[in-house]
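Visitor: Whatever this is, show me its structure:
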Amino acid sequence: MVAVARIINATLVIPELDKGSLWKDSSNFSDVFDEDYFINSLANDVTIVKKLPKELASATKVVKHFRSWSGVDYYEKEIASMWDEYKVIRAAKSDSRLANNNLPPDIQKLRCRACYQALRFAPPIEAIGKLLVDRMRHYGPYIALHLRYEKDMLAFSGCTHELSPKETDELRAIRESIPWWKVKDINPVVQRAKGYCPLTPREAGLFLSALGFTSNTRIYIAAGEIYGGDSHMSDLQSRYPLLLNKEKLASDEELEPFRKHASQLAAIDYIVSVESHVFIPSKALVRLFNKIELGTMKEGEELSNRVIAIHRGRQGLPRKRKGSTSGTKPTDRFR
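Guide: As a prediction, the model looks like this:
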């Protein structure tokens, strides 16, 4: 959105965060990010204001869904031409991706500055994040594990492996009740086979063991409330007794300002994860884990060798993009 504002020569109003999501988080931009630093860091590139000026309250406005994966031409011609009729353009959502290819270098650099320089967390979040990092590091290296095993993630994806019929029905009801989640009827077996589901906590334990992490490894669980709680975490907890999260590292008083604010709690997890010695997102290892469940493979050296072989060279290092896949449609080439 910063880059789009620059392209169409617009003043950018600080965005409103979604308050109607499943978690009903009332946080504003300034609760999560250092708003003044964001504005000042980009002052030479884009004019940014905290709210719409009063003199524009009654100005002609338009709500626009920007077309995803569009480049400069789309914004300079189709969107900028709207200034002839309107003084305020409101982006209905900010999930319309700007093209990755064929953008001018100054726009690409601006995107990087917005993401990696101008955005920093609000001081209270930075402070509690540093406190938790210090407490994790006090005893040595630690792993940050992002399970993605939360109610909204499972409901949206339709992933129900190892869940009870009651839990499956609850997630289906959530998915059906949210109108903007378009896909309602999901086959969980097919979804899992395609690798679209997060590892269950039990599978995450299998994965870590196969990679060679011993039972005395300190692990920070970077996530919101794990769906099913102890009933689904017991196997992982038995393998790795030193499981920690922000609720165990901080006192109730220290966390009180952030409770009931999912985006602020996620920001805290982000800080602890970035400062970890090893960060592990959950991965798709369905075929191997299915073999273990069916009894055609046993946990041990064979599983460990397979897992290590699969992940060799996949440490998240930078890699050169090879361009679009042959035969892709015009818009797809810019993804």
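Visitor: contacts and neighbour counts: CA atoms only from here.
Guide: Will do.
Visitor: my guess is K64 contacts A92, does it?
Guide: Yes: counting by C-alpha atoms under 8 Å, A92 is a contact partner of K64 at 5.7 Å.
Visitor: joint contacts of these two?
Guide: Taking C-alpha atoms under 8 Å, 6 or more residues apart in numbering as the criterion, K64 and A92 do not both touch any residue.
Visitor: The structure of the following sequence is requested for comparison with the preceding one:
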Amino acid sequence: MRQHSLLLQNHTHRGAMAAALVLLLPFFLPTLFTPLGHAMPSVFSEWNAPKPRHSRLLKSALQRETSDAEVTELWKPLADQQWKRCDLSDQKSAALPKKSQGYIQVFLDGGLNQQRMGICDAVAVAKILNATLVIPYLEINPVWQDSSTFMDIFNVDRFIDALKDDISIVKELPAEYYWSTREYYATAIRANRVKTAPVHASANWYIENVLPVIQSYGIAAIAPFSHRLAFENMPEDIQRLRCKVNFQALVFVPHIRALGEALVGRLRSSTSTNEGERNNYIRQFNGAKDKRGIGKFVVLHLRFDKDMAAHSACDFGGGKAEKLALAKYRQVIWQGRVLNSQFTDEELRSQGRCPLTPEEIGLLLAALGFDNSTRLYLASHKVYGGEARISTLRSLFPLMEDKKSLASSEERDQIKGKASLLAAVDYYVSMHSDIFISASPGNMHNAVVGHRTYENKKTIRPNMALLGQLFLNKSLTWPEFQAAVIKGHKNRQGQLRIRKSTQSIYTYPAPDCMCNA
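Guide: A predicted model of the protein is given here:
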């Protein structure tokens, strides 16, 4: 009996120890683990579910009512503007030379949309140098760990055919250049590799520095090649060629387009693969029975992943554990290159330098007039904090969908684990939505905003500085918040802006890619 009692006490003691360790783990793990693959530390915010940071506004937003007139104005398409899309397929380009100077290889890092811009620039550089372009090599992104190739994402035959009158393109190098591979350039310094291309280099820089390499070796490999071609002082035909690549030559592979079209159809018909859950939402939220705006939907690009959160150096309300996890990630991955970390959270927010949280973007949408009958498609790879972070957004928009809720498991298997293909589906759906809004600036924001400007589609650009200041004001009432939001976004809903000399044509396509109506 005494032995049994001792065993019971020992077991109880071990149980208490284990419970204590579980409670303390969030504070010790950041020092025990280095975020290999960038996955492990993301659990901290889920263990410490963030509470709403703007409870007063959220409570009012949940009780909001939107008039028929406001809804009509909200969903009204953009009026025709001074500029319209040009037929770039008929653009006159300098004739192809009888003989190419040699081959150009480019190695593109970043995510899908950064690579997309790099592809457009690579075509332009090939044209400038009268060189033959090898289908660009897409690097494996260290964050997303995706090995998708150009041909996995884009219709390569369409790409080559659309540009056949502009430049020469090959899928593979001739046998004599078999050695020119990513591995070859990774192992040593190579004379034909150009690694000194400055950001936004001029056309003359390529003529003076890259053309001699091609003439000497028959091939030049340029890496890195992100944002390596200027926008100012560029010949008009080169600018138009970049536009042609971006808006006409780059088309997703058929199965991506088919899945995107299926998701768009389901959003417009108000159906999903989880109809039981959808009906529960409708029963829970009486306002969801309101059918105003039926058949329409808005895409929210919510880039709130671990990488973005750490790079911003802002506080997102996840408590001490989240701060420790983000600080560790920032130190290991960004190695002191996050200059924003020298500012306080209040300073960063008042300057509009913090990405909006799901709660904050939800409050913005509510203030603009979207309500719980709005069909909202969430374009996002992975949200830092998981469902706990998204819960406030979902409470505001119970009819929120994403790829998981709309696509069948068989459909998702085609793109599972492939961040670039997932992003391509989101890009397709974003381009076919009635309204698009992004929670933070970035490459997808820039690419979609530019493409939708070209197509004259409504796109809301959040006023980050205004919102940062509003969210810092804890005494603000809902009517005051809503009035400030509406006023601050009156001219940020797709109104065309003419590109300034150093700005990107991929974000501001007029006047380079568009014609005066």
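Visitor: can you count the residues close to Q493 of the second structure?
Guide: 18 (other C-alpha atoms under 10 Å).
Visitor: For D307 of the second structure, which non-adjacent residue is spatially closest?
Guide: V143 (7.5 Å; C-alpha to C-alpha, 6 or more residues apart in numbering).
Visitor: what's the distance between L376 of the second structure and M400 of the second structure?
Guide: 5 Å (C-alpha to C-alpha, to the nearest Å).
Visitor: where's the equivalent of I8 of the first structure over in the second structure relative to A122 of the second structure, distance?
Guide: Aligned counterpart of I8 of the first structure in the second structure: L129 (TM-score structural alignment). Counting by C-alpha to C-alpha, the gap from L129 of the second structure to A122 of the second structure is 11 Å.
Visitor: Those two: which has the busier surroundings?
Guide: Using other C-alpha under 10 Å as the criterion, L129 of the second structure and A122 rank with A122 on top: 28 against 21.
Visitor: So in the second structure, which helix runs the longest?
Guide: In the second structure, ranked by residue count with DSSP state H as the criterion, the top helix is helix 2-32.
Visitor: immediately after that one, which helix or strand?
Guide: The C-terminal neighbour of helix 2-32 of the second structure among helices and strands, as given by DSSP states H and E, is helix 44-47.
Visitor: Could I get the contacting residues of L145 of the first structure?
Guide: L145 of the first structure touches I219, Y220, I221, A222, S273, F279, I280, P281, S282, counting by C-alpha under 8 Å, 6+ apart.
Visitor: can those residues go into a markdown table with extra columns for distance to P201 of the first structure, neighbour count and secondary structure?
Guide: Below are the contacts of L145 of the first structure laid out as a markdown table (distance: C-alpha to C-alpha, whole Å; neighbours: other C-alpha atoms under 10 Å; DSSP: H, G, I helix; E, B strand; the rest coil):
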| residue | distance to P201 of the first structure | neighbour count | secondary structure |
| --- | --- | --- | --- |
| I219 | 13 | 21 | strand |
| Y220 | 13 | 25 | strand |
| I221 | 10 | 20 | strand |
| A222 | 12 | 27 | coil |
| S273 | 18 | 23 | helix |
| F279 | 16 | 19 | strand |
| I280 | 13 | 16 | strand |
| P281 | 12 | 13 | strand |
| S282 | 9 | 19 | coil |
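Visitor: before we move on, the earlier item: give the aligned equivalent of the residue nearest to D307 of the second structure in the first structure.
Guide: So, by TM-score structural alignment, V143 of the second structure is matched to L22.
Visitor: what's the burial count for its match?
Guide: 10.
Visitor: Can you tell me what sits against the helix ranked longest in the first structure?
Guide: Longest helix in the first structure, counting residues (DSSP H): helix 123-137. With contact meaning C-alpha under 8 Å, 6+ apart, helix 123-137 of the first structure is reached by 32, 34, 142, 220, 246, 249-250, 254, 264, 267-269, 271-272, 275-276.
Visitor: switch the cut-off to 7 Å
Guide: Contacts to helix 123-137 of the first structure, defined as C-alpha atoms under 7 Å, 6 or more residues apart in numbering, come from residues D34, Y142, L249, I268, I271, V272, E275.
Visitor: which residues of the second structure does that helix align to?
Guide: So helix 123-137 of the first structure sits over residues 254-268 in the second structure, by TM-score structural alignment.
Visitor: Mind listing what's buried along the helix or strand following the longest helix of the first structure?
Guide: Note on helix 123-137 of the first structure: by DSSP H and E, the next helix or strand toward the C-terminus is strand 143-146. For strand 143-146 of the first structure, the neighbour count (16 or more other C-alpha atoms under 10 Å) marks I143, A144, L145, H146 as buried.
Visitor: for the stretch 401-517 of the second structure, what spans make up the strands?
Guide: Taking DSSP state E, counting those that start in this stretch to define them, one finds strands in the stretch 401-517 of the second structure at 435-438, 459-460, 514-516.
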